[in-house]
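> Here is a sequence with its predicted model. Questions after.
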Amino acid sequence: MLNAEDLVAVDVHTHAEISKSGHRSLSPALFGASTEYFKAEGHRQPSIAEMADYYRQRNMAAVVFTVDAEHATGHPRIANEEIAESCAEHSDVLIPFASIDPWKGQAGVREARRLVTEHGVRGFKFHPSIQACWPNDPMAYPLYGAIEELGVPALFHTGQTGIGAGVPGGGGIRLKYANPMLIDDVAVDFPELRIILAHPSVPWQDEALAVATHKPHVHIDLSGWSPKYFPPQLVRYANSLLQDKVLFGSDYPVITPDRWMADFDELEIKPHVRPKILKDNAVKLLGL
């Protein structure tokens, strides 16, 4: 089992990109666009076992998930059960999250309950832009209610996305769904739901900071960007008002923890805040 005291860091944002059968989490067109956007040419899609070895070698733990956007994209997801079972085989370093398309309605609610109670899932990932769903759409509320009741976090993609970038029409992906201010409604309507706003939320960074400052259970992860490109106001808040609510995330495998950490070392983060971001805040939030 995972021993948080021995870890250097907890990466709260990594992607399972390929199943045991070779099925990809994204269509070839969207995967290629993401690779180009992150300048990650040549990056391979590691298996979950390979992800475990990677993080074990670095004495880190990682949250692992895929994205279920079957309704909008028509592309079948990687099974949540497979991710949970694979993470369970490497429970010293991997923490399974699931993803359920909000368009699945009550079937999604039943699945969420089953995944937590029977498969050990520790949280849920939403990507409003790819799922083509407003985060505050009442359609999703029964699912959020179940997640709140189960006592696990919900992680929402916010801001720009590399998925679909450069593809004609952005691959049909609309950025408007990813404004973090929309998640403020979710935080109001589900006051005990622990929420993570993923990524520097460009072009809505100030909105994300406002929501995280105002709502006690809203956090921000720092994935998807090299720290050298973080908006200056995000760095200021991470050093002060939000020092207990900001989390290390890489977006592995398109951004590796090695690259992220090297740039984070150069960031002007106060010495007592650095361990909070890298590990302590995640340990508390995830109950490790």
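Okay, I see it. Please read these numbers as outputs of a predicted model, since none were measured by experiment.
> switch to C-alpha atoms for all contacts and neighbour counts from now on
Will do.
> count of residues packed around residue 175?
Counted with other CA atoms under 10 Å, the neighbours of residue 175 add up to 17.
> put this beside the first:
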Amino acid sequence: MIIDAHLHCTGRETTDDVLRTLDEAGIDVGVLLAPFLGDGYSLDDAASLRRANEHLARLVRHHPDRLVGFAVVDPRHPDAPDDLRHAIEDLGLRGCKMVPTGWYPYEERVQPVFAVANEHALPLLFHSGIFIDGRSGRFCRPTYFEALRDHPRTRVALAHMGWPWTDEALAVALIDRIHGVPHERAQFRLDISFGPPPPYRREVLTRMLDVLGAGSLQFGSDCFLPCSGAHVRERKQWVVDLMDELDLGADTRERMWSGTAAAWLGLPATAGTHAGAHASTHAGSNSDRPHAGLLAGTGGGGGGGGDYAPRPWRPVCC
């Protein structure tokens, strides 16, 4: 099974559009984010976000097995806690995406939204790291999301591995591992969608696997719908190529393609895999266990614990 844990809606897509894209791309389940970037939707306009959530609810309503809808709210708006509650309880959406722009995750004024999310034990997806459109990423440093630990029932995914602050993102997620929390019950995990530029991707992913393990990493294409299945498939292929370079084993790949996201979403675990996902899977003995020395504080280098042997990298996209 493959879960695309990061798909943007624009308000122009139909349910048929989305299902066709997923089928063409070989994606079993898509996490769809309510529109908030253009086409009449804006984080600055609370009414537009309500319309966005209603659009998404209609889009996913009849396909709960394949489409998981995430509301979008902006905690700066006074009615945001009520809007999130309505989206979950009345519209049937199953998680929430938030983008810190103009607010910091540790501010008192945004905690009421997090409290509603905690009440419902929601999976949350946050933009973390810089933006590519010129906005300042100063609100999105990964360590700022430690404030979510005051809301321990939330299940948090930090998008883009926090690039360029990937070590910060790793440190935030590592706390669960240090305390022995199983991957499926961890509060934090990292979305590996478009973030580090190609020359950095192998290095960053290697470090994440060595320290956190694949159970803390999940695939997301970060594509904007409506789009062709080929577009999503291209993003998926970037990950396949990188997995092949690192000679990752089947269990590690399965966790990154679906296992981590399924636990985040509260979906049933499945042993099935999509036929197209693992065409290049290597039958190795790679372990998902993070490097024992790192967790024990005794040091240790990348690739320790027999996870995989580093190889010369090649750019996977441009």
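The structure has been received and is ready for your questions. Note that the coordinates shown come from a computational prediction; the quantities given were computed from them, not determined experimentally.
> So after superposing, what's the score?
Scored against TM-score structural alignment, normalised by the length of the first structure, the superposed chains reach a TM-score of 0.76; 243 aligned residues with a CA RMSD of 2.5 Å.
> so how far is residue 207 of the first structure from the counterpart of residue 58 of the second structure in the first structure?
Superposed on the first structure with TM-score structural alignment, residue 58 of the second structure falls opposite residue 85. Distance, residue 85 of the first structure to residue 207 of the first structure, using CA to CA, to the nearest Å: 37 Å.
> Which residues does stretch 131-151 of the first structure contact?
Outside stretch 131-151 of the first structure, the residues that touch it by CA atoms under 8 Å, 6 or more residues apart in numbering are 68-73, 101-103, 105-106, 108-109, 112-113, 116, 123-124, 128, 153-154, 173-174, 177-178, 182-183, 185-186, 190, 192-194.
> which among those end up buried?
By neighbour count, with 16 or more other CA atoms under 10 Å, the contacts of stretch 131-151 of the first structure hold 68-73, 101-103, 108-109, 112-113, 116, 123-124, 128, 153-154, 173-174, 177-178, 182-183, 186, 190, 192-194 as buried.
> Mind checking which of those residues land in helices?
When DSSP state H is applied, these are split such that 70-73, 108-109, 112-113, 116, 128, 182-183, 186 fall in helices.
> Export those as TSV, with columns for distance to residue 162 of the first structure.
Formatted as TSV, those follow (distance: CA to CA, whole Å):
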residue	distance to residue 162 of the first structure
70	19
71	20
72	17
73	16
108	26
109	29
112	27
113	31
116	30
128	14
182	20
183	21
186	25
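> and which of those is nearest to residue 246 of the first structure?
residue 183 (16.7 Å; CA to CA).
> Can you find the partner of the closest one in the second structure?
In the second structure, residue 183 of the first structure lands on residue 145 (TM-score structural alignment).
> could you measure that match against residue 4 of the second structure, distance?
Shown here: residue 145 of the second structure relative to residue 4 of the second structure, a distance of 23 Å by CA to CA.
> next one: residue 45 of the second structure
28 Å.
> likewise residue 176 of the second structure?
From residue 176 of the second structure to residue 4 of the second structure the distance is 24 Å (CA to CA).
> out of these two, which sits in the busier spot?
For residue 176 of the second structure versus residue 4, neighbours defined as other CA under 10 Å are more numerous around residue 4 (26 against 19).
> In three-state terms, label the equivalent of that one over in the first structure for me.
Residue 4 of the second structure maps onto residue 11 in the first structure, with residues paired by TM-score structural alignment. Secondary structure state of residue 11 of the first structure, per DSSP: H, G, I helix; E, B strand; the rest coil, is strand.
> so what's residue 87 of the first structure up against?
Contacts for residue 87 of the first structure (CA under 8 Å, 6+ apart) come out as 48, 64, 94, 95, 96.
> For it, pull up the helix or strand it's in.
Using DSSP states H and E, residue 87 of the first structure sits within helix 80-88.
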